[in-house]
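Enquirer: Below is the structure, and that's it, no one-letter string:
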């Protein structure tokens, strides 16, 4: 593994390469993202334990999707079992990837604990239970928790961005992988800023604008029909672009070639 420092414009190139990679096997990648979303939704229905399971196996699933990216470039078939790639590796890698999942779970719990002191949770209950109309105060709290949560997640994201593949593919220990991931993100912060701004437009600004437009026309259901496939497609391209970011920032002996 070798750290590469790239220009800020690379963030845009990662998105383009993610789109190119998605085109190599759109059905395979959409299947993987749909499986993850469905499994996460089913898991969280199990009180407390479900959320822990999702967080614990997030690094494992990340390695699986990155493996699928390699397979797509090599024109290999993508199967659902690719998500188990890290768990099917050596016992050492399997243990480390699960340890990384425990670290990620702990970090998210700390983030949630901090947020609980910054927002009024009681005002957000109507958003979950639908017992009564959402008040302006509840909406303000929702925006606050989104902004604060995004800000607090940045250091977690830097630690976890590359660490799963560094553990699985570069034979790094968990502390070494976490540090290397943080260092790679910090060294290429300009590219990541451009990259995240583009993703923010695709995942937040566009769906929000569509929703607001059709809500003004009293056609909220139409917005839902449009936003669901747009969001799913954006999430899939985003996951494909993770491979491009890893290849640009850290890969040294990677033979898979990405085109634009």
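Expert: Sure, I can see it. Keep in mind that what you see is a predicted model, and the values were worked out from it rather than measured. Numbering: from 1, shown residues only.

Enquirer: switch to C-alpha atoms for all contacts and neighbour counts from now on
Expert: Will do.

Enquirer: So what's the residue count around residue 128?
Expert: Residues lying near residue 128 (other CA atoms under 10 Å) number 7.

Enquirer: what secondary structure does it sit in?
Expert: Assigned state for residue 128: helix (three-state reduction, DSSP: H, G, I helix; E, B strand; the rest coil).

Enquirer: How much space separates it from residue 122?
Expert: Plainly put, residue 128 is 11 Å away from residue 122 if you go by CA to CA, to the nearest Å.

Enquirer: Now do the helix or strand that contains residue 60: distance to the chain's middle.
Expert: Counting by DSSP states H and E, the element that carries residue 60 is helix 58-73. Centroid displacement of helix 58-73 relative to its chain, using CA atoms, centre = their mean, to the nearest Å, is 12 Å.

Enquirer: After that helix, which helix or strand is next? Please name it.
Expert: Note on helix 58-73: by DSSP H and E, the next helix or strand toward the C-terminus is helix 91-118.

Enquirer: Downstream of the helix or strand where residue 29 lies, the next helix or strand is which one?
Expert: In this assignment (DSSP H and E), residue 29 forms part of helix 26-43. On the C-terminal side of helix 26-43, the nearest following helix or strand under DSSP H and E is helix 49-56.

Enquirer: by how many degrees do that following helix and helix 91-118 diverge?
Expert: Put simply, helix 49-56 runs at 120 degrees to helix 91-118, going by axes from the mean of the first three to the mean of the last three CA atoms, to 10 degrees.

Enquirer: what's the angle from helix 49-56 to helix 26-43?
Expert: Going by the same axes, to 10 degrees, helix 49-56 makes 140 degrees with helix 26-43.

Enquirer: just the angle between helix 49-56 and helix 58-73, please?
Expert: With the same axes, to 10 degrees defining the directions, helix 49-56 sits at 50 degrees from helix 58-73.

Enquirer: Could you name the helices and strands sitting against helix 49-56?
Expert: Using 3 or more CA pairs under 8 Å, 6 or more residues apart in numbering; DSSP states H and E, the elements in contact with helix 49-56 are helix 26-43, helix 91-118.

Enquirer: How many neighbouring residues does residue 228 have?
Expert: Neighbours of residue 228 (other CA under 10 Å): 12.

Enquirer: Alongside the first one, take a look at this:
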């Protein structure tokens, strides 16, 4: 078999929206286009793309309204960090922040208006046999806002760590987190302000520069008497439980 060109055919609700996304953000060009159809190509080794409007009679009846669930278009690039900055600055949605896998693959994802997931990939260069070092830069996609605090995820399994999750917590004066327990030990280091930490039947005011170790399985509550920030570390498989509720909860910023 002699393959001369590879083309990915995608059925979408809005051909024009996907065509504009791929041409504006990913360097594709329109080769052929008619109503409900666009054939896109790109210089280099990238796969060609055909966009078909859902319901088109070009497809067999049983395929006209199908969409590919879980499909990811992966493009291997150079200069991944610059590409992430370029797309973010251009307004393209970054739907999975840049991360590095333990096996050396660096990647992030963007998604077009029809839900087509595009993954940009670069392989990290490292000496043969050397473990991968991961440098994590927090982005807006790593931030979780709640009525109780603002959490910014740092190390986590989804961002390159294997054993630990770390994150920062910002609380304004008067904010209090819910009473809960964690399945793993947590280490809180207050970096500014102060936190009132209640664990079991003991309450301590932990000022900036001090660290508190919270044991697993014990109810705790965090209150900010004034504006405060802290750095938290926990084993990556830790989950939390809330009194009066069933089951456990993962921490989105620590996954």
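Expert: Arrived safely, thanks for sending. Bear in mind that the values here come from a model prediction, so they are computed numbers and not experimental data.

Enquirer: TM between them?
Expert: Here the superposed chains carry a TM-score of 0.19, computed using TM-score structural alignment, normalised by the length of the second structure; 85 aligned residues with a CA RMSD of 6.1 Å.

Enquirer: Figure out which of the helices and strands packed on helix 49-56 of the first structure is closest to residue 195 of the first structure.
Expert: Of all those, it is helix 26-43 that lies closest to residue 195 of the first structure, at 20.0 Å by CA to CA.

Enquirer: And that closest one, how far out from the chain middle?
Expert: Computed by CA atoms, centre = their mean, the chain-centroid distance of helix 26-43 of the first structure equals 13 Å.

Enquirer: Can you tell me the element residue 144 of the first structure falls in?
Expert: Residue 144 of the first structure belongs to helix 136-160 when assigned by DSSP H and E.

Enquirer: which other residues reach that helix?
Expert: 104, 107, 111, 115, 118-120, 123-124, 127, 178-179, 181-182, 185-186 (CA atoms under 8 Å, 6 or more residues apart in numbering).

Enquirer: what residues are up against the closest residue to residue 30 of the first structure other than its chain neighbours?
Expert: Closest residue in space to residue 30 of the first structure, ignoring its immediate chain neighbours: residue 236 at 6.2 Å, by CA to CA, 6 or more residues apart in numbering. Contact analysis of residue 236 of the first structure by CA under 8 Å, 6+ apart lists 22, 29-30, 33.

Enquirer: List the buried residues for the one helix or strand residue 236 of the first structure maps to?
Expert: For residue 236 of the first structure, the host element (DSSP H and E) is helix 220-249. Neighbour-count burial for helix 220-249 of the first structure, with 16 or more other CA atoms under 10 Å as criterion, is recorded at 223, 227, 230-249.

Enquirer: again with stretch 60-76 of the first structure
Expert: By neighbour count on 16+ other CA under 10 Å, the buried set for stretch 60-76 of the first structure is 60-73.

Enquirer: In JSON lines: the residues you listed, plus distance to residue 98 of the first structure.
Expert: Formatted as JSON lines, these follow (distance: CA to CA, whole Å):
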{"residue": "60", "distance to residue 98 of the first structure": "7"}
{"residue": "61", "distance to residue 98 of the first structure": "11"}
{"residue": "62", "distance to residue 98 of the first structure": "12"}
{"residue": "63", "distance to residue 98 of the first structure": "12"}
{"residue": "64", "distance to residue 98 of the first structure": "14"}
{"residue": "65", "distance to residue 98 of the first structure": "16"}
{"residue": "66", "distance to residue 98 of the first structure": "17"}
{"residue": "67", "distance to residue 98 of the first structure": "17"}
{"residue": "68", "distance to residue 98 of the first structure": "20"}
{"residue": "69", "distance to residue 98 of the first structure": "22"}
{"residue": "70", "distance to residue 98 of the first structure": "22"}
{"residue": "71", "distance to residue 98 of the first structure": "23"}
{"residue": "72", "distance to residue 98 of the first structure": "26"}
{"residue": "73", "distance to residue 98 of the first structure": "27"}
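
Enquirer: Would you mind measuring from residue 121 of the second structure to residue 15 of the second structure?
Expert: Residue 121 of the second structure sits 25 Å away from residue 15 of the second structure, going by CA to CA.

Enquirer: Over to residue 87 of the second structure?
Expert: Distance from residue 87 of the second structure to residue 15 of the second structure, by CA to CA: 21 Å.

Enquirer: again with residue 24 of the second structure
Expert: Taking CA to CA as the measure, residue 24 of the second structure falls 14 Å from residue 15 of the second structure.

Enquirer: Give me the more crowded residue out of the two.
Expert: Shown here are residue 24 of the second structure and residue 15; by other CA under 10 Å, residue 15 has more neighbours (23 against 14).

Enquirer: Surely that one is in contact with residue 39?
Expert: No - contact criterion CA atoms under 8 Å: residue 15 of the second structure and residue 39 do not qualify, at 10.2 Å.

Enquirer: Tell me the residues that contact both of the two, please.
Expert: Contact criterion CA under 8 Å, 6+ apart; residues shared by residue 15 of the second structure and residue 39: residue 51.

Enquirer: picking up where we left off before, tell me the buried residues in the helix holding residue 29 of the first structure?
Expert: 26, 28-30, 32-33, 36, 40, 43.

Enquirer: can I get these in TSV with distance to residue 165 of the first structure?
Expert: As requested, those are arranged in TSV below (distance: CA to CA, whole Å):
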residue	distance to residue 165 of the first structure
26	22
28	20
29	18
30	21
32	17
33	18
36	18
40	21
43	24
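
Enquirer: May I ask which two of the residues you listed are separated the most?
Expert: The largest separation in those, counting by CA to CA, is between 26 and 43 at 25.5 Å.

Enquirer: Highest neighbour count among the contacts of helix 136-160 of the first structure?
Expert: When neighbours are taken as other CA under 10 Å, the top entry among the contacts of helix 136-160 of the first structure is residue 181 (26 neighbours).

Enquirer: If I follow the layout properly, that one ends up in contact with residue 164?
Expert: No - the criterion here is CA under 8 Å, and residue 181 of the first structure misses it with residue 164 at 9.2 Å.

Enquirer: Could you say which helix or strand holds residue 73 of the second structure?
Expert: Assessed by DSSP H and E, residue 73 of the second structure sits inside strand 72-76.

Enquirer: for that strand, packing partners?
Expert: For strand 72-76 of the second structure, the packing partners by 3+ CA pairs under 8 Å, 6+ apart come out as strand 117-123.
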